[in-house]
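A.B. asks: Next input, structure requested:
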Amino acid sequence: MALNVVLYEPEIPANTGNIGRTCMATGTRLHLIEPLGFRLGEKELRRAGMDYWDQLDVTRYADYEEFLEKNPGAKIYMATTKGPRAYTEVHFEPDCYLMFGKESAGIPEEILHDNKETSMRIPMLPGTRSLNLSNSVAIVVYEALRQNEFSNMELTGHLRNYDWD
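C.D. replies: Here you go, the predicted structure:
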């Protein structure tokens, strides 16, 4: 199983760093669609991603069209506050792409309009603008992993000085 997270024009380095760490912890590939609102070498990005950033499977694209060209036939689910269904109503394939928009504006409506059948939302109380981007990514990634039985993931933890017996 190899999920893919796609960030459309991310603006805040700390969010992208946190998302990178989530991707490392879950074996998820990260795709960044430019323009980015920061340089990838910024200390905030590395701090949030900790020492994992250099090990991350990350690909950058000049724009959305290049992303589509280089990933033909990809099943792309669009996470948006404008989505017609909850993310829990979606069946995620093991190698699907989970796309999230930039912090200030989300995914452009013309892209969403063309992808109604794969657009989804995280339920929130009325009047709530949105969740933090890195939190949204974690919520949806872990639902996709749960649906695929956490393939290749460690499911139990261990105490250092005791047994769980």
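A.B. asks: Only C-alpha atoms from now on, for both contacts and neighbour counts.
C.D. replies: OK.
A.B. asks: So Met99: helix, strand or coil?
C.D. replies: Secondary structure, DSSP: H, G, I helix; E, B strand; the rest coil: Met99 is strand.
A.B. asks: Same question for Arg60.
C.D. replies: Under three-state DSSP, Arg60 comes out as strand.
A.B. asks: OK, contacts around the closest residue to Arg29 other than its chain neighbours?
C.D. replies: Using C-alpha to C-alpha, 6 or more residues apart in numbering and skipping the chain neighbours, the partner closest in space to Arg29 is Asn4 (4.6 Å). Listed by C-alpha atoms under 8 Å, 6 or more residues apart in numbering, the contact partners of Asn4 are 28-31, 95-98.
A.B. asks: And this one, please, so the two structures can be compared:
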Amino acid sequence: MSIHVVLHEPEIPANTGNIARTCAGTNSCLHLIHPLGFSTDDRMLKRAGCDYWPHVKVEHHNSIEELMDKFPEGHFYFIETIGNQHYSQVDYSEAQEDYFFVFGKETKGLPESLTNKFRDNCLLIPQTQLVRSLNLSNAAAILVYEAMRQQAFSAIEQKAFCE
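C.D. replies: As a prediction, the model looks like this:
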């Protein structure tokens, strides 16, 4: 099973490229929920992901519901500034499970309808009030590496793409 990064309607190609690079380095899956704010042929997207794109399993979905239907046993966590608990308070240690970290678009975050529906699964990355939010690619890396740390970095030992 795997760690999954889900980008809900991402807008900035460089962030998506950086997250793809993190996914390649951690054997995590990347899911893109459409519409995207850029073309997947975008030069900035490819530049930020460097030459790692062949090592990233990327799936495209038309909606978050489509993704959730595909993985009914998955553990979905919605990363938002309104989270009820810190990301580090969740147990991700079961490497046989699928953990999905869902991030919203850079300018608006996740839709309120989604965070209201899954309020108990909204997680918070603590930060000062000096910033509105952390950079999307930094936030994704924080979540991926916390889950991997709890799993003793076992996914890094795997040679194949995430499942």
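A.B. asks: Quick TM-score on the pair, please.
C.D. replies: Taking TM-score structural alignment, normalised by the length of structure 2 as the basis, the two superposed chains have a TM-score of 0.89; 154 aligned residues with a C-alpha RMSD of 1.3 Å.
A.B. asks: one step back: grab the two from the contacts of Asn4 of structure 1 that are most spread out in space.
C.D. replies: His31 and Asp95 (13.4 Å; C-alpha to C-alpha).
A.B. asks: Looking at the two, which is more packed in?
C.D. replies: His31 (21 against 16; other C-alpha atoms under 10 Å).
A.B. asks: Would you confirm that the more buried one contacts Asp63?
C.D. replies: No. Applying C-alpha atoms under 8 Å as the test, His31 of structure 1 and Asp63 come out as separate, 11.1 Å apart.
A.B. asks: show me the contacts for Gly25 of structure 2.
C.D. replies: Per C-alpha under 8 Å, 6+ apart, neighbours of Gly25 of structure 2: Ile156.
A.B. asks: Please pull up the equivalent of it in structure 1.
C.D. replies: In structure 1, the residue matched to Gly25 of structure 2 (TM-score structural alignment) is Ala25.
A.B. asks: Give me the distance between that match and Glu89 of structure 1.
C.D. replies: Ala25 of structure 1 is 25 Å from Glu89 of structure 1, where distance means C-alpha to C-alpha, to the nearest Å.
A.B. asks: contacting residues for the alignment partner in structure 2 of Ile122 of structure 1?
C.D. replies: In structure 2, the residue equivalent to Ile122 of structure 1 is Ile125, according to TM-score structural alignment. Taking C-alpha under 8 Å, 6+ apart as the contact definition, Ile125 of structure 2 lies against 79-81, 86-87, 139.
A.B. asks: what do you get if the cut-off is 7 Å, keeping everything else the same?
C.D. replies: Ile125 of structure 2 makes contact with 86-87, according to C-alpha atoms under 7 Å, 6 or more residues apart in numbering.
A.B. asks: Leaving out sequence neighbours, find the closest residue to Ala147 of structure 2.
C.D. replies: Excluding the flanking residues, the one nearest Ala147 of structure 2 by C-alpha to C-alpha, 6+ apart is Tyr92, at 5.3 Å.
A.B. asks: Which helix or which strand is home to the one you found?
C.D. replies: Assessed by DSSP states H and E, Tyr92 of structure 2 sits outside every helix and strand.
A.B. asks: Correct me if wrong: it contacts Glu146.
C.D. replies: No. Tyr92 of structure 2 is beyond contact range of Glu146, at 8.2 Å (criterion: C-alpha atoms under 7 Å).
A.B. asks: For the residue located most distally from the centre of structure 2, give its distance to Ser137 of structure 2.
C.D. replies: Within structure 2, the residue lying farthest from the chain centre (C-alpha atoms, centre = their mean) is Leu130, at 23.9 Å. Separation of Leu130 of structure 2 from Ser137 of structure 2 (C-alpha to C-alpha): 19 Å.
A.B. asks: One more: Val58 of structure 2?
C.D. replies: For Val58 of structure 2, the distance to Ser137 of structure 2 - C-alpha to C-alpha - is 16 Å.
A.B. asks: How about the contacts made by the closest residue to Pro10 of structure 2 other than its chain neighbours?
C.D. replies: Taking C-alpha to C-alpha, 6+ apart, and ignoring the residues beside it in sequence, Pro10 of structure 2 has Lys105 as its nearest neighbour in space, at 4.6 Å. By C-alpha under 7 Å, 6+ apart, Lys105 of structure 2 lies in contact with 8-11.
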